[in-house]
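In: Any chance you can model this:
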Amino acid sequence: MSAYEIAVRGEAELGEGPTWDAAAGRLIWVDILGSRVHTYDPRTGVRTVRRTEQHVGAAKPRAGGGLVLNLRDGVGLLDPDDSFRWLHREAVPGRRGNDAAVAPDGSLWAGTMRYDEAPGGGTLSRLTGEGRQSVVLDPVTVSNGTGWSPDGRLMYYIDSHARRVDVFDHADGRVSGRRTLAAIEEDAGFPDGLTVDAEGCVWVALWDGGAVRRYTPDGVLDRVLALPVRRPTACAFGGADLTDLYITTARTGLTAPSPFSGSLLVVPGAGKGIAQPAFAG
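Out: Sure, this is the predicted structure:
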């Protein structure tokens, strides 16, 4: 396996949510506290940065073009002409949107958390393309990584303060049978974002752990990628053949960040990812 490279040198406060936009051939990610949505085309090197009016926890491509955004006060839509409208607004003082993921059926599963990370202050909700919202998990503390097995029958989920990667049975937009896939040791940091590869293995970024781990569907740790940053936040496969692992990182809260904290990293040829669906809205 190749070592990490710096895909985009940057100083994001809280880089998060890398997503490969296959239709556009680019990676999308956010700086939550910087209120910015970034894109990067690895073929041309072209980058874009768009500022949002609120903290933005996640940005995902839409089937009809544009982006869906998990913002402080709810979920909004950026249309292809760059105009904005709310899909589901639910402003709760002291709370913001965090990580989000698009399910195999095109629905958005959007997490929230309190700014002070108070226990039980967050939720995980499912939103359809028409804007119908239903709460999937409540309460949670820091709603983070969410992903599905290649056949869509399992959902993986992280509430970071629980220090676990959980797995559910998934069918028709509902989950059941919650159990632990992997527990993270206290000295290894907090599990943050995740992605699932074509073999059904789960890759987990470890906040304060300086690494990304890969777990088999049976919960066996079979690979560790050591990184030059203390706070990797999330990972996703990208590139034309979905073999490059992109990793977002953060600087927030660090008194002495490394030179690469806040940059977008990539590990070429790390594995084989799954094509991610676009949001149906």
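In: Could you use CA atoms for every contact and neighbour count after this?
Out: Will do.
In: With adjacent residues omitted, what lies nearest to residue 149?
Out: residue 200 (5.5 Å; C-alpha to C-alpha, 6 or more residues apart in numbering).
In: ok but that neighbour is inside a strand, no?
Out: No: according to DSSP: H, G, I helix; E, B strand; the rest coil, residue 200 belongs to no strand; its state is coil.
In: Next, the contact list for it, please.
Out: 149-150, 216-217 (C-alpha atoms under 8 Å, 6 or more residues apart in numbering).
In: now these in TSV, with distance to residue 161 and secondary structure?
Out: Converted to TSV, the contacts of residue 200 look like this (distance: C-alpha to C-alpha, whole Å; DSSP: H, G, I helix; E, B strand; the rest coil):
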residue	distance to residue 161	secondary structure
149	23	coil
150	27	coil
216	22	coil
217	22	coil
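In: Before we compare anything, build this one as well:
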Amino acid sequence: MTHHMYEVAVRAEATLGEGPTWDAAAGRLIWIDILGSRVHTYDPATGRRTVRTTEQHVGAVKPRTGGGLVLNLRDGVGLLDPDDSFRWLHHEPVPGRRANDAAVAPDGSLWAGTMRYDEAPGGGTLSRVTGDGAVEVILDDVAVSNGTGWSPDGRLMYYIDSPTRRVDVFDFTDGRAVNRRPLVEIEEGAGFPDGLTVDADGCVWVALWEGAAVRRYTPAGVLDRVIELPAPRVTACAFGGPDLSDLYITTARVGLDAPPPLSGSLLVVPGAGKGMTQPTFAG
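Out: Below you'll find the predicted structure:
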């Protein structure tokens, strides 16, 4: 049940590495350094890497259906067009608040989270942002909005507000998330749940901040696999590679007095499982 089969995909010293996302059209992994205001790409076939600096802290970056990227930024949601020009889709600065993790729903909307820099309870939100820039606040009372994902049939949504130590599940119909309930509670001493991804079997993979691991839970909430990692602050995970079988994992150095050597690197577990093709942002 416990595996140690990680490899180093990109050796880096990201302050707060986050948000691995497989860009299928480009055959590359996108990942970010939230507090370093950087968007990274990595092509595992060629080893080619790019780094782009953003003008403010970036919580998540996802591919768009028509090309380019959507960015969950400190002051709102922005669009990067294929020609590299930037524009705001939704601009809503709130002092003391920044963007955090985000995910694209089956209908192509962006479910974008925020949090306060001081992580105050109730200071964060989860909003549904459509391609035309319409924004609906779904949850207005979260602390650290984090992993969000959907079951293979699109009927369930999983969500993490990290300080709760829970992975919650909602029923998802017609773009609505209702009937919130706990799926998993992370025990004391095992860290805090951070990012998540859902595999083709409907199992939920959860990155554990301060837990030095990624865990896989069945749709019933039963722990069935642990991947132990050489960095305590594991932030997020996503399947990538040509057949979506490699699990990419981001890590962070922030707040560690003596970060282990691989803290801040992008790790990968080849052949970890079978991911799903992720929808692209319809805007």
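In: on that earlier part again, counterpart of the residue nearest to residue 149 of structure 1 over in structure 2?
Out: Aligned counterpart of residue 200 of structure 1 in structure 2: residue 202 (TM-score structural alignment).
In: returning to that earlier point: please list which of the contacts of residue 200 of structure 1 are preserved in structure 2.
Out: On the basis of both residues aligned by TM-score structural alignment, their matches' C-alpha atoms under 8 Å, what survives of the contacts of residue 200 of structure 1 in structure 2 is 149-150, 216-217.
In: Let me know the closest of those to residue 241 of structure 1.
Out: Here the nearest of those to residue 241 of structure 1, counting by C-alpha to C-alpha, is residue 150; it sits at 16.2 Å.
In: Looking at the alignment, what corresponds to that closest one in structure 2?
Out: Match for residue 150 of structure 1 (TM-score structural alignment): residue 152.
In: on that earlier part again, neighbour-wise, which one of the kept ones among the contacts of residue 200 of structure 1 leads?
Out: When neighbours are counted by other C-alpha atoms under 10 Å, residue 149 leads these with 22 neighbours.
In: what residues are up against that residue?
Out: 155-156, 196, 200.
In: go on, residue 92 of structure 2?
Out: Residue 92 of structure 2 neighbours (C-alpha under 8 Å, 6+ apart): 75-76.
In: Onto which residues of structure 1 does the longest strand belonging to structure 2 map?
Out: Determined from DSSP state E, the single longest strand within structure 2 is strand 176-185. Mapping strand 176-185 of structure 2 onto structure 1 (TM-score structural alignment) gives residues 174-183.
In: so how far is the matching stretch from its chain's centroid?
Out: 18 Å (C-alpha atoms, centre = their mean, to the nearest Å).
In: what's in contact with it?
Out: 136, 155, 163-170, 215, 217-220.
In: Could I have the buried ones of the residues you listed as PyMOL selection syntax?
Out: Selection command for PyMOL covering only the buried members of the contacts of stretch 174-183 of structure 1, criterion 16 or more other C-alpha atoms under 10 Å:
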select buried, resi 136+155+163+164+165+166+167+168+169+170+215+217+219
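In: of all the contacts of stretch 174-183 of structure 1, which two lie farthest apart?
Out: 136 and 220 (27.0 Å).
In: so which pair among the contacts of residue 200 of structure 1 is furthest apart in space?
Out: Applying C-alpha to C-alpha across those, the maximum distance is between 150 and 216, 12.9 Å.
In: Is it correct that residue 218 of structure 2 is in contact with residue 200?
Out: No: counting by C-alpha atoms under 8 Å, residue 218 of structure 2 stays clear of residue 200, with 11.4 Å between them.
In: aligned partner of residue 240 of structure 1 in structure 2?
Out: Match for residue 240 of structure 1 (TM-score structural alignment): residue 242.
In: what do you get for residue 7 of structure 1?
Out: Match for residue 7 of structure 1 (TM-score structural alignment): residue 9.
In: Give me the three-state assignment for its match.
Out: strand.
In: hang on, the earlier thing: so which of the contacts of residue 149 of structure 1 comes closest to residue 281 of structure 1?
Out: Of those, the one sitting nearest to residue 281 of structure 1 (C-alpha to C-alpha) turns out to be residue 155, at 21.2 Å.
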